[in-house]
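J.: Pasted the sequence and its predicted model underneath.
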Amino acid sequence: MSVSVTQAIRGSFFDLTSTVTTPEQLPQCARYIEDGLLLLDGGNIVSLQTWQEGRHQLADERMVTDYRGKLIIPGFVDTHIHYPQTEMIGAFGEQLLEWLQQYTFPVESQYHCPQHAAKMSSFFLQQLLSNGTTTALVFGTVHPQSVEALFSAAETLNMRLIAGKVMMDRNAPDTLTETPEQSYQQTRELIERWHNRGRLSYALTPRFAPTSSPELLARVCQLKKEYPDIWLHTHLSENPQEVAWVKALFPDHEGYLDVYHQYQLTGRRSVFAHCLHLEDKEWDCLHHTDSAVAFCPTSNLFLGSGLFNLKTCWKKRVRLGIGTDVGAGTTFNMLKTLGEAYKVGQLQHYKLAACEAFYHATLGGAQALDLHDRIGNFMPGKEADFVVLDPMVSALQRMRYASSGDIWEKLFVLMTLGDDRNIASTWVNGQCRWSLNHEEQAA
C-alpha cells in the first residue's frame, strides 16, 4: 500500500509511546531506534521505523534529511512560562511577592506598546525554538496588545501555542489593573479572535488569587462556561507568604485551591503552576477534577520558594508537566531545567531517572496540556514537532558520552551536562524553524 511522504528524516530516535500512571511503567513505553527513519506527510507523522524497514517506502533516497550522529526526540513542551519577563530574567535578591513588586510589574507595564510587544514576542519565540521547545503555555500581561503580538508571531511559525492575557483587578499597580468587566470583555474578544485558530489556543489567565477579586473570578468562571474547550492557567501555592495571604483574603474558603475550585476553575484543561505547599486534600482535589500541575524547578530554587514533591504527585495521580517559568526561571533550556529537577528530587531522596524526566518534558507535558493526542511522540498521525540534539558539543560531553553504557545513561548525561549548544535544529509542524547551522552562518 502506497503512502504519501513529503519528507524523510534519518537519525537516532527516542520517544515514549504512551502515557502512564506510574513511573515504573515508563521503561516499557520507551522506544529507542539507533538508525531510524521518520516519514512525514506535510506537518504530520506517517511512521517511525528502522532505516532498513522504512527505506523501501522512499521514492528517492536523496529526499532524506540525514541527522546520523544526532539524537532526535519530540519537541519539548513548556507548561508554564511568562514571555514578558524574558527581559528581566536573572533579577537579584528577592522572593516571590517582593520580586513581583520590584521587577515584574515595572517590566510588564511596557506591554501597552504594540511595537514593544511585537519585538519581545519575536525574541521570545526564537528563544524557545533555539532551545528545542515547540509548544508552550504562556502568560502575557494585562494588556490585550501583549497577546495579540504573541499570537501573531506564533501564527507565522505555525507553532502550537496556548496563551492568554493576565486578568487582575487588585493588589497591583494601577497601570496594570482593570475592572472585572473590562477583563471579561477584552478576554472574550481575544478568545473570539484567536482560540482554535490554526495551532493556537487561548488560556484564561488570572495571575493568581491575591490579584483577583471575587467579582473577577466570577467573570473568569463565566468565560470558562461560555467556552468549555478553553484552558485555564494560573499560579497555586508557590510561596508560604503567598499561601498565608490567600487565606487572609479569602477567609471563607478552605484553602488556596478551594478559591479556584469554588469558582469552577479546576478541570481537565486547568494548569496550576508550582504547587509546592499543597495540603493533602488539595492534591486530592487536583486528582478528582483531572487538573494538571507545572513543576518549575529553576524558578522554585531561584526565588527560594520550596521543593516540588514528585513522589506525591505520582502517588496522587495528578498530571504533570515541566515549566521553565522564565523570568523567575533562569533558563529557556529544558535540558538544564531537567537537570535542576533531578537535584530537587535528590534533596527529597527521589531519584528522577532520565526516562521519567524526558517523559515529563515531552509526552507527559503534552498530556498535562490535554494535547497528547496531537503531540508528544512519533506515533502516526501526530504533528511533526521535534528537536534534533547533538549530544557531543564539548570535549567533556564527548568524553562522558563515549563512556556511557546505554541510552539511559546517555540521556541522563545529556540532561545533566546539556544546554542550548546541544540543540542542532528544531522542527515545527514538519518544517525546520531553527537551525544551529543557520545561526552560525548568520554570525
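T.: Nice, I can see it.

J.: C-alpha only now, for contacts and for neighbours.
T.: OK.

J.: Confirm Q264 sits in a helix?
T.: No - checked against DSSP: H, G, I helix; E, B strand; the rest coil, Q264 lies outside a helix; its state is coil.

J.: Relative to T266, how far out is the closest residue to it other than its chain neighbours?
T.: With C-alpha to C-alpha, 6 or more residues apart in numbering as the criterion, Q264 has its nearest non-adjacent residue at 6.2 Å, and that residue is C221. Noted for C221: a distance of 10 Å to T266, by C-alpha to C-alpha, to the nearest Å.

J.: want to compare, so here's the second one:
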Amino acid sequence: MQAYRASILHLEADPSTTDGEAHAFHEDGLLLVAEGRVVACGDYAKLADELGDTPVEDLTGKLIVPGFVDTHIHFPQVDIIAAHGEQLLDWLERHTFPAEAAFADQGHAEAAAEFFVEELLRNGTTSALVFGSVHKASVEALFAAALKRDMRLIAGKSLMDRNAPPGLTDTVEGSRADMQSLIADWHGKGRLGYAVTPRFAISCSDEQLAMAGEVLAEHPTVWMQTHLSENIREIVDTAKLFPDAKDYLDVYERFGLVGKRSVFAHCVHLQGDAFQRLAQAGASVAFCPTSNLFLGSGLFPLETACAHGVKMGIGTDVGAGTTFSILHTLGEAYKVGQLRGEALDPFYALYLATLGGARALGLEDEIGSLEADKIADFLVLDLAATPLLARRMPAARSLEDRLFALTVLGDDRVVERTYVAGVERHRR
C-alpha cells in the first residue's frame, strides 16, 4: 500500500444540482492506494490507524486532486497550436489539413504520439477523449503510447469522405474496415477505448454518417465524438449540405449518432431546444473556451446547457485551443462566463475537469474522484509553484478563494506529480 499525506480536494457530486457542499476537503488528509486503486481517502487523524507498517510520504503543503479529464483534444494538431489567422473553416484549410496530412507517415505519428501523451501527463491530464487523423496508423500510434503508460484514453480516426484535400479523405467502406479493425485490436485493451469520430457534418456524406451510425449500433460499448454548432459559417454550410434536417443536431440524430456515449464539442450556438434534446438522449457536451476565443467562434452558454441538464466536460481542443493545461483552460472558461454575465463557480470548474468529465464519458464509476475503489489517477499540486502563487495563496480568505486563484493563475508548473493507476508517470 502507498500512503500520501497532504491536503486533499475532490468533488462527490455536481455542485450546480446539489444542496449543500458537493466537495470533500481534508486540510490534513491521507490518501491510501493499493494495486492501482484508492483504498481510502479522508482526514489523516481518522485514517492513521489503517496504515499499519505502511510508510507515509509527507506532502504537507501540497494539494492532491483527481487527475484531469480532457473531453476534447486533437492529437494531430499538436504542431499547429498557436497558428495565426482566420476563423474555423479557413483555419482548417490553412493549417489543420496540411498538418494532419503528415500523419500518413507512421514514424511521424509515433513521434508525435509520444510527445502528445507526455504533454498530457505533464499538465495533469490522466484521461482524454481524442481525435486522430483520417489515417488508421495515427490512432494506432496514439493507442500504443497511451497503453505503455496505462492511461485512460479514448480515440478514433477522423471520418472524412468529402470537403477535405486529397490524401485526407477516405471511402465509406475503407472507413468501416479501418474502424472495425481498430475496435477489434484496441477497444478495451488496457484502459483504452474507441470512439466513432465523424470530423463534423461538413466532412461526411450521408452514406458516411449512416455507416458511422451502423458501426456505433454494432458496438454498443464504443463512444461517438464530433463537432457541433461551433462557428456561424460552419452552421450555414451544414444547413446547405443537409437541407432536409431541421437543424444541425438533427443531422446527427437522423443517423443514430446521438446517445448516452456521444460527446459533442463546442455547441456554442445551440438553443434551448437542442440542449434539451441532448439531455434527453443522455449525450454530453465538451466546453472548449480557449479554442472558441482563439478562433472567434463565440461564447458558450454554460448556464443554459446546465439548466437543461446536459452532461458537461471541459476540453482543451488543442490545436485551436491554446494550451494543454486544464487549469489554464478553466481560467479562460471563467472569462467566457464573465462576458456572458455568468460567473463560473470555482467548485463547478473543478467538477468540469474531474467528475464532470468522467460523467460526460460515462466513466464516473472508474475515475473523476478519489472515492474508495476508484482507479488511483491523481495529481500532487504545488500551490507555491510560481512566485505569484506563493504570494497569492496565503492571502486567500477561503477554500473557494484558493481554488479560484489556482484556476486563474495555475498552469503546468503547478502539476508537481501525475499518478496513473497509482504509478507516478510525471514529476516536475
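T.: Structure received. Nothing here was measured: the structure is a model prediction, and the numbers come from that model.

J.: returning to what we had before: more neighbours, C221 and T266 of structure 1?
T.: Comparing C221 of structure 1 with T266 by other C-alpha atoms under 10 Å, the one with more neighbours is T266, at 25 against 19.

J.: aligned partner of that one in structure 2?
T.: In structure 2, T266 of structure 1 lines up with V258, judged by TM-score structural alignment.

J.: ok, now which ones touch its match?
T.: Y252, L278, A281, A283 (C-alpha atoms under 8 Å, 6 or more residues apart in numbering).

J.: For those residues, which pairs are in contact in structure 1 too?
T.: Compared against structure 1 with both residues aligned by TM-score structural alignment, their matches' C-alpha atoms under 8 Å, those retain Y252, L278, A281, A283.

J.: returning to what we had before: looking at the contacts of V258 of structure 2, state which has the most neighbours.
T.: Busiest of the contacts of V258 of structure 2 [other C-alpha under 10 Å] is L278, holding 26 neighbours.

J.: and that one, which of the three is it?
T.: Under three-state DSSP, L278 of structure 2 comes out as helix.

J.: my guess is L265 of structure 1 contacts K225, does it?
T.: No - with contact defined as C-alpha atoms under 8 Å, L265 of structure 1 and K225 do not form a contacting pair (9.6 Å).

J.: Between these two, tell me which one has more neighbours.
T.: The residue with more neighbours, out of L265 of structure 1 and K225, is L265; 28 against 13, by other C-alpha under 10 Å.

J.: tell me the SS of the closest residue to the more buried one other than its chain neighbours?
T.: Leaving aside its sequence neighbours, L265 of structure 1 sits nearest to C221 (C-alpha to C-alpha, 6+ apart; 6.4 Å). Reduced to three states with three-state DSSP, the structure at C221 of structure 1 is helix.

J.: ok, which stretches of the stretch 301-428 of structure 2 are helices?
T.: 302-307, 326-339, 346-353, 355-360, 387-392, 399-409 (DSSP state H, counting those that start in this stretch).

J.: so how much does the fourth one differ from structure 1 once superposed?
T.: Comparing helix 355-360 of structure 2 with its match in structure 1 after superposition yields a mean distance of 0.4 Å (mean C-alpha distance after the TM-score superposition for structure 1).
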